[in-house]
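> give me coordinates for this.
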Amino acid sequence: MSLTTKIFLAIAVTAALVIGTMSLLVALSMRDGFSQYLLRGELARFDRLVDELALAFDPGSPGWPQLAHDPRAWHEFVRSHFAPPGVPELREIAGDPLLIAGRLLLLDPSGAPIAGAPPRTERYEQRPICFDGDCGTEGPLGYLRLNAASLSDSASDAFFIRGQYASLAFSALVALLISGAAAFVIARQVLLPIKRLEAGAKSLASGDYSERIDLDRSDELGDLIGHFNTLAETLARTSRAEREWISNTTHELQTPLSVLRAQIEALQDGVRRADPETLAEMHAAQMRLSRLVQDLKILTYAREAEFVADLTRHDLVQIAAEAVEVARPALSGAGIDIVCAFPDGLDVSCDRLRIAQVFDNLLQNAARYTDAPGTVRLTIRRGDGLAQVSIDDTAPAPPNDVLPRLFERFFRAEGSRSRALGGSGLGLSVSKAIIEAHGGSIAAAASDLGGLNVTFTLPEMQS
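Predicted coordinates:
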């Protein structure tokens, strides 16, 4: 069965059960209520009989001994005092006195039977018997109980009940039809957005990420539609990033490969000789290609659990000092001074080789994009359970509008920060991947030295 059919049947069957149960309860209540109504109406006609019983009561011999255990005397008493003489219509309405006497029961004040028929049903009505109709001073002398008659005793009563049952059945049928119509409408209202989600999911599965669903609901299905649209937007953005990634990777790989190819073909054609200068150019192209492949590999496996497998306690200050000593000759050769401000020691849990790679990338980036004479400042401080590392350089500075994009793959801020020294545009992306894999964060901002400030944090290990 379709989901529409299932929802429709669930609502319709539930409504049918509720309506059927209510109809049954109403029918039973109607039957009992009608019996009680008839009993009250009948018992109200026994004023004369109650008065005669009060007059026949002997305080010296309470309990109507003349009627006790004598059905014939009781029947004759009821026959004599059932209805006022000369009122035949009352007799016709109330019925045969013998039949009435067969349903009457005389009780003493405690409720013990004195005369009359034993109870035949659980439904009855009774009224007290008092002197002059006043039971307030001495209490009732006894009670007159009228047992309920079977509905089949009166054709008119049975006809009335059948009519009420027919009306109730018709009302239940109308309620069922209305419930069925409501179930159909509700099922369609629930299923329409689901069908739109189904069509949208098929579009996404086929590779079309442009599908969007109108958000015209504020319930849980509306939330689901919103999540679907967010997913579609994310997939579209990821698809665009993937195409750009492949295009940029191809472009970046093409440059060193073209250089190597040109050099090799020149050697083959005899245009150039395998002198130290040519070999150095080929080696530089090969190293650039190797670094690019290594960076691509790091970014590819950045989300893998084994990416930072060697997480042990290391002194971040020592790692930074070693990176500075490695980078100092290249910085000095480019006319750039490096200034460091380190604490005595700061332990973090990290993969030493990866964090050293971050320092190398950031220092190389500062050296590549800082004009001589210039300065690079490396600062390490602790605070709020974090180790904070800041690398600042002097001019030039990237425009403020490109700062949020500096960590994108292959992105370069053209113009103010030169590309003359090359670079794949992956250094900051690799650094971001490594820092985030360690549970830290990294950000770029304008530096107070006039260039770029790159700051990253790592959780500090407590001693």
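> hey, let's count contacts and neighbours off CA atoms from now on
Will do.
> and for residue 449, the neighbour number?
17 (other C-alpha atoms under 10 Å).
> contact partners for it?
Applying C-alpha atoms under 8 Å, 6 or more residues apart in numbering, we find residue 449 in contact with 392, 393, 394, 395.
> by neighbours, which of those residues wins?
Neighbour max across those (other C-alpha under 10 Å) = residue 393, 30 neighbours.
> confirm that it sits in a helix.
No. With DSSP: H, G, I helix; E, B strand; the rest coil as the criterion, residue 393 is assigned strand and is not in a helix.
> gap between it and residue 399?
As judged by C-alpha to C-alpha, to the nearest Å, residue 393 and residue 399 stand 15 Å apart.
> same question, residue 405
Plainly put, residue 405 is 11 Å away from residue 399 if you go by C-alpha to C-alpha.
> do residue 270 as well
In terms of C-alpha to C-alpha, residue 270 sits 47 Å off from residue 399.
> this one next, for a side-by-side:
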Amino acid sequence: MRFGISTRLFLAILATSALTVLLVSGATRWNFERGFLGYLNELAVERMDTVLPRLTQAYAQHRDWAFLGEPSRPWYKLLRPGPDEPLPPGGLDEALPPDLTGALSRLGLLDDRQRWVAGYRSIDMTMQHRAVVVDGRTVGWLVLAPFQSVADGGDQRFAIGQWRTTLVAALVAVLLAGLIAWWVSHRLLAPVKQIAAATHQLTRGQHDVRVPVHGSDEVAQLGRDFNRMAQTLARNEEARRAFMADVSHELRTPLAVLRGELEALEDGIRPLNQAAVSSLQGEVRQLGKLVDDLYDLALSDVGALTYHMEPVDLVDLVGRTSTTHARSFETAGLQFTLKLPDSAAAVEADPARLQQLFDNLLSNSRLYTETPGQVTLALSAAPGSWQIEVQDSPPGLPIEQLAQLFERFFRGENSRNRATGGAGLGLAIARNIVAAHGGQIEARPSPLGGVSIRVKLPRLETAS
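Got it, this is the predicted structure:
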């Protein structure tokens, strides 16, 4: 039989409380009996001290102990004060201490040779004893047999009453502990059960499930973390579906064009000439670039994109990249401006990946900038880093869309769309490359009216 966590917690708290009560009760009883027996023996010693003067006086009167064997039972008379005996300053209470314990019945008398004379028989000189001295000579010994347990004394009923009281208190304590354990197990674990139930729903794909959160303790923090996790999973699921839809769309478009071109060639509608082959190669290149971008993006997402770090001069790299793109800007009817510092700009980087980064940034501006327009690439120094900024002219993007610019397959509405642009993967790849180099990338409105992409890469400190 398997118990739930509430039942197990309840039983654990109840068992711990019950064990604690039993240990405390046992220790209390043991300590009570030890202390109570000591108290009984102290009372008995006081009683013995009040009897000793009478024994001394009786021996001085009779000159031996033979009178104790008379039928009149003089031994028991000696244990109590006589009517003519003067009382001590404390009165009758001091002369006759309470004997509810039965201490008098445990007093015995030995003669000067330590032979039993009267009273309690099971006595010896190892017990509490007092010498009976007459005329400077020890004529006998008054011996007290100690109490070995509470049951030996007249106060057994008192001890039983104490034990019963302790038992009742223990039962009440266990009952209260059970009630508290039940309350704690249900009150404390109720939100945990809610989180467990919500987790089962989450595993079944219900990403909209949330748990109520109350308070600020660890359980409440767990609930908040669960809600954030569910929200993140919901966003990831939406992104996955959007990604699959975008990939399908991006792959379908060039494949549809290729299929149409091939069918036209097959039916003889279009002649097989250089123009037809060039058109087919263009669609294949676009499809190949999309596949390559998806592959690079997948590798960069999981950190598997290889990087070979070495000192790189950004002035030289940016200059060579700009030269490569200058002709394409001119062909697109765009004015391209390059601004470089006079001195070297050293960074620790993979030159091939930085080349890919700059290619993506410049290609993005060339594809989305309307003609006639202008694009500016500037390299400048910033505190602790080198800053590369690409600015273009209209069209721009609304402020709220700039933060989405680095998401995969994102393309702004209206003019910045697929009609003029690519698949929307270049800036997502650029973001991952910058992150792998310990840098930062951000998008903001351009002073030229379009979009400005700013990249910061850590400087490489060289020895002077």
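> any idea what the TM-score comes out to?
Once superposed, the chains reach a TM-score of 0.78 (TM-score structural alignment, normalised by the length of structure 1), with 415 aligned residues with a C-alpha RMSD of 3.7 Å.
> returning to what we had before: make a markdown table out of the contacts of residue 449 of structure 1 and add distance to residue 452 of structure 1.
Shown next, in a markdown table, are the contacts of residue 449 of structure 1 (distance: C-alpha to C-alpha, whole Å):
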| residue | distance to residue 452 of structure 1 |
| --- | --- |
| 392 | 6 |
| 393 | 6 |
| 394 | 7 |
| 395 | 8 |
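> and the strands in structure 2?
107-111, 116-119, 128-134, 137-144, 310-313, 334-339, 346-349, 373-382, 385-392, 440-445, 451-458 (DSSP state E).
> for residue 44 of structure 2, find the nearest of the ones you listed.
The closest of those to residue 44 of structure 2 is strand 137-144. By C-alpha to C-alpha, the value is 7.6 Å.
> can you list the residues that contact that closest one?
With C-alpha under 8 Å, 6+ apart, strand 137-144 of structure 2 has contacts from 44-45, 48, 52, 106-114, 123-125, 127-133.
> where do the helices sit along structure 2?
5-62, 74-78, 92-95, 156-203, 218-267, 274-301, 314-331, 351-368, 399-402, 426-436 (DSSP state H).
> show me what the second one is packed up against.
Right, the one you point to is helix 74-78 of structure 2. helix 5-62 (3 or more C-alpha pairs under 8 Å, 6 or more residues apart in numbering; DSSP states H and E).
> give me the angle between the helix it packs on and strand 137-144.
Angle of helix 5-62 of structure 2 versus strand 137-144, following axes from the mean of the first three to the mean of the last three C-alpha atoms, to 10 degrees, is 150 degrees.
> burial measure for the aligned partner of residue 178 of structure 2 in structure 1, as a count.
Using TM-score structural alignment as the criterion, residue 178 of structure 2 maps onto residue 180 of structure 1. For residue 180 of structure 1, the neighbour count with other C-alpha under 10 Å is 19.
> find the nearest non-adjacent residue to residue 180 of structure 1, please.
What sits nearest to residue 180 of structure 1 in space, not counting adjacent residues and going by C-alpha to C-alpha, 6 or more residues apart in numbering, is residue 12, at 5.4 Å.
> who's more crowded, residue 270 and residue 399 of structure 1?
Regarding residue 270 of structure 1 and residue 399, a neighbour count based on other C-alpha under 10 Å identifies residue 399 as having more, with 14 against 10.
> how about the more buried one, what does it touch?
Contacts of residue 399 of structure 1 by C-alpha under 8 Å, 6+ apart are 413, 416.
> just residue 369 of structure 1 next, same as before
Applying C-alpha under 8 Å, 6+ apart to residue 369 of structure 1 gives the contacts 396, 417, 418, 419.
> ok now do the closest residue to residue 326 of structure 2 other than its chain neighbours, which residues does it touch?
With C-alpha to C-alpha, 6+ apart as the criterion, residue 326 of structure 2 has its nearest non-adjacent residue at 6.8 Å, and that residue is residue 336. Residue 336 of structure 2 is in contact with 326, 329, 330, 374, 375, 376, 377, counting by C-alpha under 8 Å, 6+ apart.
> how about residue 334 of structure 1?
Per C-alpha under 8 Å, 6+ apart, neighbours of residue 334 of structure 1: 367, 372.
> try it again with 10 Å
328, 367, 368, 370, 371, 372, 373, 374 (C-alpha atoms under 10 Å, 6 or more residues apart in numbering).
> show me what residue 223 of structure 1 lines up with in structure 2.
So residue 223 of structure 1 corresponds to residue 221, using TM-score structural alignment.
> so that match touches residue 212, yeah?
No. Contact between residue 221 of structure 2 and residue 212 fails when scored by C-alpha atoms under 10 Å: they sit 11.2 Å apart.
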